[in-house]
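*Asks:* How does the following fold in three dimensions:
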Amino acid sequence: MATTDRQATTLALAHALSAAERGLAVIPLSRTKLPALRSPHRDDPAPSPLPATPFEQGELPTPRCHGECGRFGHGVYDASTDPRRIRELFAAAPWATGYGIACGLPPHHLIGIDLDTKSGTDSSAALRELALRHLFTIPATVVVLTPSGGRHLWLSGPPDVVVPNSASRLAPGIDIRGAGGYLVGPGSRTEHGVYGTAPGTAQLAPAHCPPELLRLLTPPPRTHHRAPSATGQHDQGLVQFVLAAHEGQRNTRLFWAACRAYENGFGPELAGALTEAAVRTGLTEREARSTIASAARMSVERPRPEQN
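*Replies:* Modelled structure (predicted):
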């Protein structure tokens, strides 16, 4: 490895450790801005699609591993604030020249507003227009400058709201990094240059996301035909389904139950109860929230057939 690469790796590790001290979970990145460690499951056969009625079929497929196997290479699911683990991650990827900061995790529940310059639109002006139209202001917060001239605004979200990733959904040239996504950390060196913080923002904490902006970032409730239930039996059935999980099937059951909740339009309302149920079965709160966030993203992205 060239001396400059070794220096870049050393600097990236130092910046990653500094970010972790601020409560930001990190992973090593390559010069391409992708996770530096390849998936240990890249040669595994593709998982079967989710069955429509697992309760009736009596079995569940195994969703994509989120690190339960204990090996590195699971992208943001490897992210950590533990200095020892971070050093191990970088030791396993000595070619890393940057680091990513996982979004959506406690304590900051980071939301990244990526103002792109490559789309040919003025994304900063688009954000100002949105702010005027919806009556919010962006508070003073961390601003990261990208090599291409773009900006990343760091905001803090509430713990009970899942903000999905999106590209130009809010406005042309504005990408959102939410649960399951990551931001390139300041100090990272990529093939296009070095990321750095804007003057005067490096020591700021991520500011709270304005409620008006947060409403724009969260997907609207799904329209659905749900039979009225005064007792909430369907909701409780999903919670009980998670509580009945044994070791080896806890994450799978939680993932399936969360998918069903989001597909039926009450995922955000049930997320807390599902998290609590998963923790009671032995998962950590972080693992549970990560799995529920994955289910939310999948449900948002998956087209849903029209109901008559």
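
*Asks:* contacts and neighbour counts: CA atoms only from here.
*Replies:* Fine.

*Asks:* Quick check: the gap between His208 and Val142.
*Replies:* According to Cα to Cα, to the nearest Å, His208 stands 11 Å off from Val142.

*Asks:* list residues touching both of those two?
*Replies:* By Cα atoms under 8 Å, 6 or more residues apart in numbering, His208 and Val142 have these common neighbours: Leu155.

*Asks:* I'd say Asp235 and Ala271 touch.
*Replies:* No - under the criterion of Cα atoms under 8 Å, Asp235 is not in contact with Ala271, lying 10.5 Å apart.

*Asks:* Of the two, which one has the most company?
*Replies:* For Asp235 against Ala271, the residue with the higher neighbour count under other Cα atoms under 10 Å is Ala271, and the figures read 24 against 20.

*Asks:* that's a helix at that one, yeah?
*Replies:* Yes - assessed by DSSP: H, G, I helix; E, B strand; the rest coil, Ala271 belongs to a helix.

*Asks:* Show the contacting residues for it.
*Replies:* Contacts of Ala271 (Cα under 8 Å, 6+ apart): Asp160, Ala258, Ile292.

*Asks:* possible to save those residues as JSON lines with neighbour count, secondary structure and distance to Cys65?
*Replies:* Formatted as JSON lines, the contacts of Ala271 follow (neighbours: other Cα atoms under 10 Å; DSSP: H, G, I helix; E, B strand; the rest coil; distance: Cα to Cα, whole Å):
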{"residue": "Asp160", "neighbour count": "12", "secondary structure": "coil", "distance to Cys65": "24"}
{"residue": "Ala258", "neighbour count": "28", "secondary structure": "helix", "distance to Cys65": "16"}
{"residue": "Ile292", "neighbour count": "29", "secondary structure": "helix", "distance to Cys65": "14"}
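
*Asks:* List the buried residues for stretch 157-170?
*Replies:* For stretch 157-170, the neighbour count (16 or more other Cα atoms under 10 Å) marks Gly157, Pro158, Val161, Val162, Val163, Pro164, Asn165, Ser166, Leu170 as buried.

*Asks:* for it, how far is the first residue from the last?
*Replies:* Terminal residues of stretch 157-170 are spaced 17 Å apart (Cα to Cα).

*Asks:* do stretch 181-194 as well
*Replies:* Terminal residues of stretch 181-194 lie 20 Å apart, using Cα to Cα.

*Asks:* Any buried residues in it, and which?
*Replies:* Gly181, Tyr182, Leu183, Val184, Gly185, Pro186, Gly187, Ser188, Arg189, Thr190, Val194.

*Asks:* Check stretch 64-72 too.
*Replies:* For stretch 64-72, the neighbour count (16+ other Cα under 10 Å) marks His66, Gly67, Phe72 as buried.

*Asks:* Return the subset of the residues you listed lying in helices.
*Replies:* Members of these lying in helices (criterion: DSSP state H): none.

*Asks:* Format those as JSON lines; extra columns: distance to His109.
*Replies:* Below are the buried residues of stretch 64-72 laid out as JSON lines (distance: Cα to Cα, whole Å):
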{"residue": "His66", "distance to His109": "19"}
{"residue": "Gly67", "distance to His109": "20"}
{"residue": "Phe72", "distance to His109": "23"}
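
*Asks:* before we go on, could you also do this sequence so I can check it against the first one:
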Amino acid sequence: MSNHENALDNALRAAAQDYAVAPTTINKTPAIPSPHDKGHSCKGQCGQPGHGVYDATTNAADVRRLFALAPKAVGYLIACRGRLVGLDIDRKNGVDGYATLAGLGHEHGFAIPEMTTTVFTPSGGAHLWMTVPEGVTVPNSVGRIGAGLDVRGTGGYVVGPGSTGRAGVYVFHPDLGYTDPQPVPEQLLRLMLPPAPLVRPQRRSSPMPGDAAGRALEGLVNVVLNAPQGERNSKLYWAASKAWAHVGDGHLAAGDVEAELIAAAVQVGLSDGEARRTVTSAERGVRA
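*Replies:* Purely as a prediction, here's the structure:
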């Protein structure tokens, strides 16, 4: 059986268990190219494939169709949606996520459920699948809760077991196999959720005719929300620079710019502190 056939077989098995899946490349990225130009905001509303995690489906016929469109796919993603979240524990480049997690557990008084779904990664780490209470939205984050710990929340995904990456194959814990994801410990869930936003007095200036300022800010927020991994900070800086220029012209309020852009950046995985520093840096650049 080829790696492509193996990935499809495992993806179909996951879909039968009601996990939404889509094909991935050997680099663990979505395997179907986008049908849109760069910078689009479509999340599948157009009806075409090529929207990454938003292609994910539990329908077997659709899974087969997606894999047929991605002949080089050797893995699959599992979308974190509904109550499912993933905790990605990295152990590489001198960082030990297991040690970080143990330290957080000791400090905050929690333990990871022993029987939750565990998928070992080729680099020596693991993906832990867990659940959150109904209606709770956990954002994606990279290293925010601790070194070597990434959170895969709403709009994110984990790599499915049986997938092939450049370093090897993702496999279930050999002693557990598949088990139902268990609830995230309450203390860990608090760390995963973003801090409450600072409430600042906001002075709204008069919008441009037809509320063009609001539409402009919405467009800049979408640039941040659709920024690919590795470009999120640079896209935030670009969007913030444009937004601060509108503030300088008197068309947007500074408080609106900060609140909207920082919230979007946190949603796509930047830490609140990192997002604030980038937005502030962009303001200094515009005023220089």
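
*Asks:* re the thing from before, could you dump the buried residues of stretch 157-170 of the first structure to JSON lines with secondary structure and distance to Val76 of the first structure?
*Replies:* Converted to JSON lines, these look like this (DSSP: H, G, I helix; E, B strand; the rest coil; distance: Cα to Cα, whole Å):
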{"residue": "Gly157", "secondary structure": "coil", "distance to Val76 of the first structure": "18"}
{"residue": "Pro158", "secondary structure": "coil", "distance to Val76 of the first structure": "20"}
{"residue": "Val161", "secondary structure": "coil", "distance to Val76 of the first structure": "19"}
{"residue": "Val162", "secondary structure": "coil", "distance to Val76 of the first structure": "16"}
{"residue": "Val163", "secondary structure": "coil", "distance to Val76 of the first structure": "15"}
{"residue": "Pro164", "secondary structure": "coil", "distance to Val76 of the first structure": "14"}
{"residue": "Asn165", "secondary structure": "coil", "distance to Val76 of the first structure": "13"}
{"residue": "Ser166", "secondary structure": "strand", "distance to Val76 of the first structure": "16"}
{"residue": "Leu170", "secondary structure": "strand", "distance to Val76 of the first structure": "23"}
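
*Asks:* Among these, which one lies nearest to Phe55 of the first structure?
*Replies:* Nearest to Phe55 of the first structure among these, counting by Cα to Cα, is Val162 at 26.5 Å.

*Asks:* Compute the distance between the closest one and Ser156 of the first structure, please.
*Replies:* Computed as Cα to Cα, the Val162 of the first structure to Ser156 of the first structure distance reads 12 Å.

*Asks:* And the strands in the first structure, which stretches?
*Replies:* Under the criterion DSSP state E, the first structure contains strands at 26-29, 98-102, 110-115, 143-145, 151-156, 166-171, 174-177, 182-184, 189-190, 193-194, 196-197, 207-208.

*Asks:* neighbours of Thr25 of the second structure, just the number please.
*Replies:* Count around Thr25 of the second structure with other Cα under 10 Å applied: 22.

*Asks:* Hmm, Val74 and it touching each other?
*Replies:* Yes - using Cα under 8 Å, Thr25 of the second structure is in contact with Val74, at 5.7 Å.

*Asks:* who touches both of these two?
*Replies:* Common neighbours of Thr25 of the second structure and Val74 (Cα under 8 Å, 6+ apart) are Gly165.

*Asks:* tell me the contacts of the counterpart of Arg87 of the first structure in the second structure?
*Replies:* In the second structure, Arg87 of the first structure lines up with Arg64, judged by TM-score structural alignment. Contacts for Arg64 of the second structure (Cα under 8 Å, 6+ apart) come out as Leu8.

*Asks:* what's the distance between Arg64 of the second structure and Thr121 of the second structure?
*Replies:* Arg64 of the second structure is 25 Å from Thr121 of the second structure, by Cα to Cα.

*Asks:* now swap in Val266 of the second structure and tell me
*Replies:* Using Cα to Cα, Val266 of the second structure is found at 26 Å from Thr121 of the second structure.

*Asks:* which parts of the lengthiest helix in the first structure are buried?
*Replies:* In the first structure, with assignment by DSSP H, the single longest helix is helix 3-21. Within helix 3-21 of the first structure, the residues that qualify as buried by neighbour count (16+ other Cα under 10 Å) are Asp5, Ala8, Thr9, Thr10, Leu11, Ala12, Leu13, His15, Ala16, Leu17, Ala19, Ala20.

*Asks:* Throw those into a markdown table and include distance to Phe136 of the first structure, thanks.
*Replies:* Shown next, in a markdown table, are these (distance: Cα to Cα, whole Å):
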| residue | distance to Phe136 of the first structure |
| --- | --- |
| Asp5 | 43 |
| Ala8 | 39 |
| Thr9 | 40 |
| Thr10 | 40 |
| Leu11 | 37 |
| Ala12 | 35 |
| Leu13 | 36 |
| His15 | 32 |
| Ala16 | 32 |
| Leu17 | 34 |
| Ala19 | 28 |
| Ala20 | 30 |
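
*Asks:* How about the contacts made by the aligned partner of Leu17 of the first structure in the second structure?
*Replies:* By TM-score structural alignment, Leu17 of the first structure lines up with Leu12 in the second structure. Taking Cα under 8 Å, 6+ apart as the criterion, Leu12 of the second structure is in contact with Ala60, Val63.

*Asks:* likewise the one 10 residues further on?
*Replies:* By Cα under 8 Å, 6+ apart, the contact list for Ala22 of the second structure reads 11, 30, 52-53, 55-57, 63, 66-67, 76-78.

*Asks:* gap between it and Ala167 of the second structure?
*Replies:* 20 Å.

*Asks:* Helices of the second structure, start to end?
*Replies:* Ranges of helices within the second structure are 3-16, 60-68, 97-108, 186-192, 212-225, 232-248, 254-267, 272-287, based on DSSP H.

*Asks:* Out of the strands of the first structure, which gets nearest to Pro221 of the first structure?
*Replies:* In terms of Cα to Cα, the element of those nearest to Pro221 of the first structure is strand 166-171, at 16.0 Å.

*Asks:* what about the closest one, how far off from the second structure?
*Replies:* Its aligned residues in the second structure lie a mean 1.4 Å from strand 166-171 of the first structure after superposition (mean Cα distance after the TM-score superposition for the first structure).

*Asks:* Residue range in the second structure corresponding to that strand, please.
*Replies:* Counting by TM-score structural alignment, strand 166-171 of the first structure pairs with residues 141-146 of the second structure.
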